[in-house]
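1. Predicted model follows, preceded by the sequence.
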Amino acid sequence: MATASATDEQRAPAREPVLSIRDVSKGFGAVRALTDVALDVYAGEVVALVGDNGAGKSTLVKILAGVHSADQGTITFNGAPVSIPSPTESRELGIATVFQDLALCDNLDVVANLFLGRERGGLAIDEEGMEQQAWEACRQLSAKIPSVRIAVASLSGGQRQTVAIARSLIGEPQIVILDEPTAALGVAQTAEVLNLIERLRERGLGVLLISHNMADVQAVADRVVVLRLGRNNGVFRTADVSYEDIVAAITGATDNPVSSRAHTGAADKEQAE
């Protein structure tokens, strides 16, 4: 079975990750949602975070989005330790999160959704400037949106996901977190969203993709991080791992001790440096 190894770590980029998580733990009463979780995301890289229901994926995403605070551990952004006490702090830091429900207003058009709560202009809203920036955001993603003045209620599932992703780019983030972006989408719409993810990588953004769809993961992810029962259970390079290997790590058919040792060794080395 192909797992991350010391040789793989030596081939890893020498540059510093944009986002680095070390020993992050979170509990809700007697329930331990996360225990000593570690994760790195580099610029221009898609990292898939996978795991069964209850593995801790949503909790980790909410910590990064500023919804929950970690009980312990460190989060480093661009090499500096940071705290993320609120969603506003997360956005200002450079982390954009697109949750599964998208949080779009169906009765508003694309422009209004992109700038909702952060409209440009003073007493008079700069509608023309906002519309131009909306078109620019869509062009950067090669988005298939018929008009930025169309109501979101009229868009398909894939187009709605496009609007949510484009909205995340308005604040010039460095990391984009996508929570199950292809859930409940058809084949054509899924392909459209996967193309958007590739556009984000081409723009040099770090992407953290949460997904249950292994086909999507293997199509766009550079690395796969597996969580099981709130703990790391494998870090894989997508090109070197099979579908069966990932599923085995998710279900616990293997605990990937080699991967765990390699990941821990790399973390210790980075901290020492």
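-> It's in.

2. can we go C-alpha only for contacts and neighbour counts from here?
-> OK.

3. Can I take it that residue 158 is in a helix?
-> Yes: applying DSSP: H, G, I helix; E, B strand; the rest coil, one finds residue 158 inside a helix.

4. Which stretches in this protein count as helices?
-> Per DSSP state H, the chain carries helices over the ranges 6-11, 57-64, 87-93, 110-114, 127-140, 157-169, 187-202, 214-220, 243-251, 257-272.

5. among those, which is the most enclosed?
-> Highest mean neighbour count among the helices of the chain (mean count of other C-alpha atoms under 10 Å): helix 110-114, with a mean of 25.

6. How far off centre is it?
-> 22 Å (C-alpha atoms, centre = their mean, to the nearest Å).

7. of the helices of the chain, which approaches residue 47 most closely?
-> Among these, helix 214-220 comes nearest to residue 47, with 8.8 Å by C-alpha to C-alpha.

8. Including distance to residue 234, could the helices of the chain go into JSON lines?
-> Shown next, in JSON lines, are the helices of the chain (distance: least, C-alpha to C-alpha, whole Å):
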{"stretch": "helix 6-11", "distance to residue 234": "13"}
{"stretch": "helix 57-64", "distance to residue 234": "14"}
{"stretch": "helix 87-93", "distance to residue 234": "27"}
{"stretch": "helix 110-114", "distance to residue 234": "36"}
{"stretch": "helix 127-140", "distance to residue 234": "34"}
{"stretch": "helix 157-169", "distance to residue 234": "28"}
{"stretch": "helix 187-202", "distance to residue 234": "23"}
{"stretch": "helix 214-220", "distance to residue 234": "15"}
{"stretch": "helix 243-251", "distance to residue 234": "7"}
{"stretch": "helix 257-272", "distance to residue 234": "5"}
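
9. try it against this one:
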Amino acid sequence: MADAVERKPPSGELVLSLRKVCKVFGAVSALTDVDLDVHAGEVVALVGDNGAGKSTLVKVLAGVHAPTSGTMTFRGKPVTLAGPNDALALGIATVFQDLALCENLDVVANIFLGEELNPYALDEVAMEIRSWKLLNELSARIPSVREPIASLSGGQRQTVAIARSLLLDPKLIMLDEPTAALGVAQTAEVLNLIERVRDKGLGVIMISHNMEDVRAVADRIAVLRLGRNNGIFYPDSSNQELVSAITGASDNAVSRRHERRQTPHGTEAEMRP
């Protein structure tokens, strides 16, 4: 469980609150009595092993799946999401792992795709100005908003996807594996973006398997295991605590490897297999 150090409660507005959320698919319980709070100006990392329920929870919050039971409160009001459009209208934006960008279109077209300022006549100048404004707010390193997505790096593509998510002025952004398959420099760029989004006063949910990235930007770390809550932790929580919560046991391959690395003078006979 989380360490005993006294923590100050988050100071920002409580943006999202889930209580006893369940999701059942036939005979399979994907989520069981899940609680989660996210405040404005806070990054909450959602971690867990494969099959822990992270993707299902994200889809519930994005309006893709309706919860079987439980309550959801957004900015102090009980809400029900009938679909993704409801989530967007409410102020919940999601950047999925595949980003859903059109490589043959430029940055402006991708940011405004489906959300053109005027559905009857494209105002290219206004959209370009708004695109630059969004990117500048993130201190993004994009050479030109007229560059096709195909010419951008992985980190720059993630930047465009995050900028697009800010278009409708959301209060909560969910990022699904935002640093997956990125190099060191690109990962640092995306982590900086996440911090800037937090500094804008938005609530952020970050789903990631990379604990180093999680520790770098998260204010709190929520662990899911087998569809249930399994603890709230912090960036300074020990590796052993997090591994135990994620895997459900303290004696496992990850923790044994960590122990060996902490005892470099140990002999092979002293090391567990």
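-> On my side now, so go ahead. Computed from a prediction, not measured in an experiment: that's the story for all the values here.

10. What would you report as the TM-score here?
-> Superposed pair, TM-score by TM-score structural alignment, normalised by the length of the first structure: 0.89. Supporting alignment: 250 aligned residues with a C-alpha RMSD of 1.4 Å.

11. out of the helices of the first structure, nearest to residue 45 of the first structure?
-> helix 187-202 (5.9 Å).

12. which residues of the second structure does that closest one align to?
-> Using TM-score structural alignment, helix 187-202 of the first structure corresponds to residues 184-199 of the second structure.

13. re earlier: out of the helices of the first structure, the one nearest residue 179 of the first structure is which?
-> When those are compared by C-alpha to C-alpha, helix 57-64 sits nearest residue 179 of the first structure, at 8.1 Å.

14. if I look at the equivalent of residue 146 of the first structure over in the second structure, how far off is residue 59 of the second structure?
-> Alignment note: residue 146 of the first structure maps to residue 143 in the second structure; criterion TM-score structural alignment. Here residue 143 of the second structure is placed at a distance of 33 Å from residue 59 of the second structure (C-alpha to C-alpha, to the nearest Å).

15. cool, and residue 93 of the second structure?
-> From residue 93 of the second structure over to residue 59 of the second structure the distance is 11 Å, taken as C-alpha to C-alpha.

16. repeat for residue 128 of the second structure
-> Taken as C-alpha to C-alpha, the span from residue 128 of the second structure to residue 59 of the second structure is 31 Å.

17. just residue 154 of the second structure next, same as before
-> Counting by C-alpha to C-alpha, the gap from residue 154 of the second structure to residue 59 of the second structure is 24 Å.

18. what do you get for residue 52 of the second structure?
-> Relative to residue 59 of the second structure, and taking C-alpha to C-alpha, residue 52 of the second structure is found at 14 Å.

19. Likewise for residue 115 of the second structure?
-> 21 Å.

20. Ok, residue 153 of the second structure next?
-> Noted for residue 153 of the second structure: a distance of 27 Å to residue 59 of the second structure, by C-alpha to C-alpha.

21. Which residue in the first structure occupies the aligned position of residue 244 of the second structure?
-> Under TM-score structural alignment, residue 244 of the second structure pairs with residue 248 in the first structure.

22. what do you get for residue 105 of the second structure?
-> Aligned partner of residue 105 of the second structure by TM-score structural alignment: residue 108.

23. shouldn't residue 214 of the second structure be in contact with residue 48?
-> No: using C-alpha atoms under 8 Å, residue 214 of the second structure is not in contact with residue 48; the gap is 11.9 Å.

24. Now residue 1 of the second structure: closest residue in space, sequence neighbours ignored.
-> Counting by C-alpha to C-alpha, 6 or more residues apart in numbering, residue 1 of the second structure lies nearest to residue 231, which is 5.8 Å off, once chain neighbours are set aside.

25. how many other residues sit next to the one you found?
-> The number of residues packed near residue 231 of the second structure is 16, by other C-alpha atoms under 10 Å.

26. Kindly check the end-to-end length of stretch 44-59 of the first structure for me.
-> Start to finish, the residues bounding stretch 44-59 of the first structure are 24 Å apart (C-alpha to C-alpha).

27. quick one: it aligns where in the second structure?
-> Aligned by TM-score structural alignment, stretch 44-59 of the first structure falls on residues 41-56 of the second structure.
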